[in-house]
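Visitor: my questions are about this predicted structure, shown below with the sequence.
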Amino acid sequence: MQYFKHRVALALFAALSLGSLSAQAYEQDKTYKITILHTNDHHGHFWRNDYGEYGLAAQKTLVDGIRKEVAAEGGSVLLLSGGDINTGVPESDLQDAEPDFRGMNLIGYDAMAVGNHEFDNPLSVLRQQEKWAKFPFLSANIYQKSTGERLFKPWALFKRGGLKIAVIGLTTDDTAKIGNPEYFTDIEFRKP
């Protein structure tokens, strides 16, 4: 079920991002080449495991290669994360995922939707992670109950290849049901 929700969020993410293209002025008979790369459910796996899976170094090599290939064809790349960087392995968990966010900076992520596992820790940890990250954390449907204000930017705007692309972040409203309730006393996860 969670896998399905991530895919629905990704589809919505992409549809809203690409949907903004039609509202812009564009050159007739011109092809715009945009490649959107997406990852999610990283869960602290910043190094390669015994099976050759994971690893931010390998991911950087792959992403750099794709960027080079896309640029050679006159295109642009947008690199997004669906979140869930937290909660996976002690090497990451004991450092509040700092190695993961610093690695994501080196790879060149453009934005991250806040995942449910970002709330496996107190909000103060998530705010520190935002400081480590050189990209925005997005969620249009997380609010502070006491003020009614959003806790994160709902969207970010990127310019790629002469186009403006809006990216909207959404977080599953099931987060409050599956996480630690002591971290949600003043947080509301609204249905997208």
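Guide: That came through fine. It should be emphasised that the depicted structure is a prediction, and the values quoted were computed from it without experimental measurement. Numbering: from 1, shown residues only.
Visitor: drop to CA atoms for contacts and neighbour counts, all remaining ones
Guide: Will do.
Visitor: could you pull out the helices in the protein for me?
Guide: Per DSSP state H, the chain carries helices over the ranges 2-22, 56-72, 90-93, 98-107, 123-132, 175-178.
Visitor: ok, residue 10 touching residue 81?
Guide: No: counting by C-alpha atoms under 8 Å, residue 10 stays clear of residue 81, with 9.5 Å between them.
Visitor: adding another structure so you can compare the two:
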Amino acid sequence: MDLRRLTILHSNDIHGDFFAKENHDNLVGGISMLSGYIHKVREKEENPVLYVISGDMLQGSIIDQEYKGISTILVMNMLEPDVVTLGNHELDYGLAHLMFLERCANFPIVNANLYIKPTETNLFKPYHILEIDGIRILFIGIITEEVIAKSKSEPLIGSFICIEEAAREVEYICNSYKDIDIDLTVLLTHIGFDQDLLLAQLLPKEIGVDLIIGGHSHTILEQPAQQNDILIAQVGSGTDQIGRFDLQINMDTNSIHDFSWQTIPINDQHCPHDPVMDELLNNYQAEIDGKYNTVICRLPRELEHGSRFRETELGNLFADILNYQLGVDIVMLASGSIRKTTLP
């Protein structure tokens, strides 16, 4: 039996979580220590190591917003992901700007369900095949319907509008390469954990999908779900943790012989800082502070925004500000646009 080992590290919904946070006596998260961990694993492991991202690199940080995602893509370039799929927030700056960001990326971005209607041409590569240490891996990207809804404002852009059609597209791609010796097939999705489960149910076993590495629902798992012999994983959001698959691949049957998976905490107990990344991020932060780090008022007490699903003091404050500034009768504020839980 020809068994090969492969490690896949994965993130999703990073959302501009660039800087570490203090948690008791530890530093937790941040791109610098995430980069340090990824590079440490790549250097120490004897078996090949891949790093993938399942969408939503953008938004969540003023550094991202100030540079319309260009800063984030440059940061991601330093993380050196092997393949990435789109999330809904990748379209926040518009489709044309997203195409520009793709040109800035030093890594492949895959998506199988956005295309140009008249010619049925994919906007992005629908899949990417990597060969490493003799292991041939097929990555396919699938995106959430939220992006589909946004793209409908572009009359020449279409998409597969339901999970059933996405499943058929995955089947079509897999069947197109059935004569090639694909050893591992991985779907990078940004459709949410429940939809990942449904997608796995809809996929015929004979097309050989092995893994779904997902995003969008910010789901934390103790162990990967298994549906229709497909392993499904997701690793919350931000940079406080990273997912890790250690796989044994049966090269004779093109399937996973054995695996382990864990959520690795990103903290200063075992993750070195990346000094080059620190320098880049500190330069961005200095530019942002020079422009925005000004006290405009002080609150008599801390205001909270502890949940997106109820009225909060911080939400009311922002709604009142918009109401006063714009002179409108009703303000409807997207709760998720408030990224912090408190304002001191």
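Guide: On my side now, so go ahead. The shown structure was predicted, so the numbers you read here are calculated from the model rather than taken from an experiment.
Visitor: TSV please, covering the helices of the first structure and showing distance to residue 162 of the first structure and mean neighbour count.
Guide: Below are those laid out as TSV (distance: least, C-alpha to C-alpha, whole Å; neighbours: other C-alpha atoms under 10 Å):
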stretch	distance to residue 162 of the first structure	mean neighbour count
helix 2-22	11	15
helix 56-72	14	15
helix 90-93	38	16
helix 98-107	23	19
helix 123-132	28	15
helix 175-178	37	15
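Visitor: to residue 157 of the first structure, which of the ones you listed lies closest?
Guide: Closest of the helices of the first structure to residue 157 of the first structure is helix 2-22, at 9.3 Å (criterion: C-alpha to C-alpha).
Visitor: which residues does residue 14 of the first structure contact?
Guide: residue 167 (C-alpha atoms under 8 Å, 6 or more residues apart in numbering).
Visitor: what of the one 5 residues further on?
Guide: When contacts are counted by C-alpha under 8 Å, 6+ apart, residue 19 of the first structure is found next to no other residue.
Visitor: of all the helices of the first structure, which one is nearest residue 155 of the first structure?
Guide: helix 2-22 (10.0 Å).
Visitor: in the first structure, what residue corresponds to residue 75 of the second structure?
Guide: Matched by TM-score structural alignment, residue 75 of the second structure corresponds to residue 103 in the first structure.
Visitor: its match contacts residue 56, doesn't it?
Guide: Yes: counting by C-alpha under 8 Å, residue 56 is a contact partner of residue 103 of the first structure at 6.4 Å.
Visitor: give the residues shared as contacts by the two.
Guide: residue 46.
Visitor: any chance of the helices of the first structure in a markdown table, plus distance to residue 117 of the first structure?
Guide: Formatted as a markdown table, the helices of the first structure follow (distance: least, C-alpha to C-alpha, whole Å):
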| stretch | distance to residue 117 of the first structure |
| --- | --- |
| helix 2-22 | 12 |
| helix 56-72 | 19 |
| helix 90-93 | 11 |
| helix 98-107 | 14 |
| helix 123-132 | 10 |
| helix 175-178 | 8 |
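Visitor: for those helices, which one sits closest to residue 44 of the first structure?
Guide: With C-alpha to C-alpha as the criterion, residue 44 of the first structure lies closest to helix 90-93 of the helices of the first structure, at 5.1 Å.
Visitor: and the contacts of that closest one?
Guide: 44, 45, 46, 86, 87, 98, 99, 100.
Visitor: which residues in the second structure does it align to?
Guide: Going by TM-score structural alignment, helix 90-93 of the first structure sits over residues 62-65 in the second structure.
Visitor: ok, average deviation of that stretch from the first structure?
Guide: Following the fit onto the first structure, the mean deviation recorded for stretch 62-65 of the second structure is 1.2 Å by mean C-alpha distance after the TM-score superposition for the first structure.
Visitor: and that stretch, how far out from the chain middle?
Guide: With C-alpha atoms, centre = their mean, to the nearest Å as the basis, stretch 62-65 of the second structure stands 17 Å off its chain's centre.
Visitor: just stretch 124-138 of the first structure next, same as before
Guide: For stretch 124-138 of the first structure, the distance to the chain centre is 11 Å (C-alpha atoms, centre = their mean).
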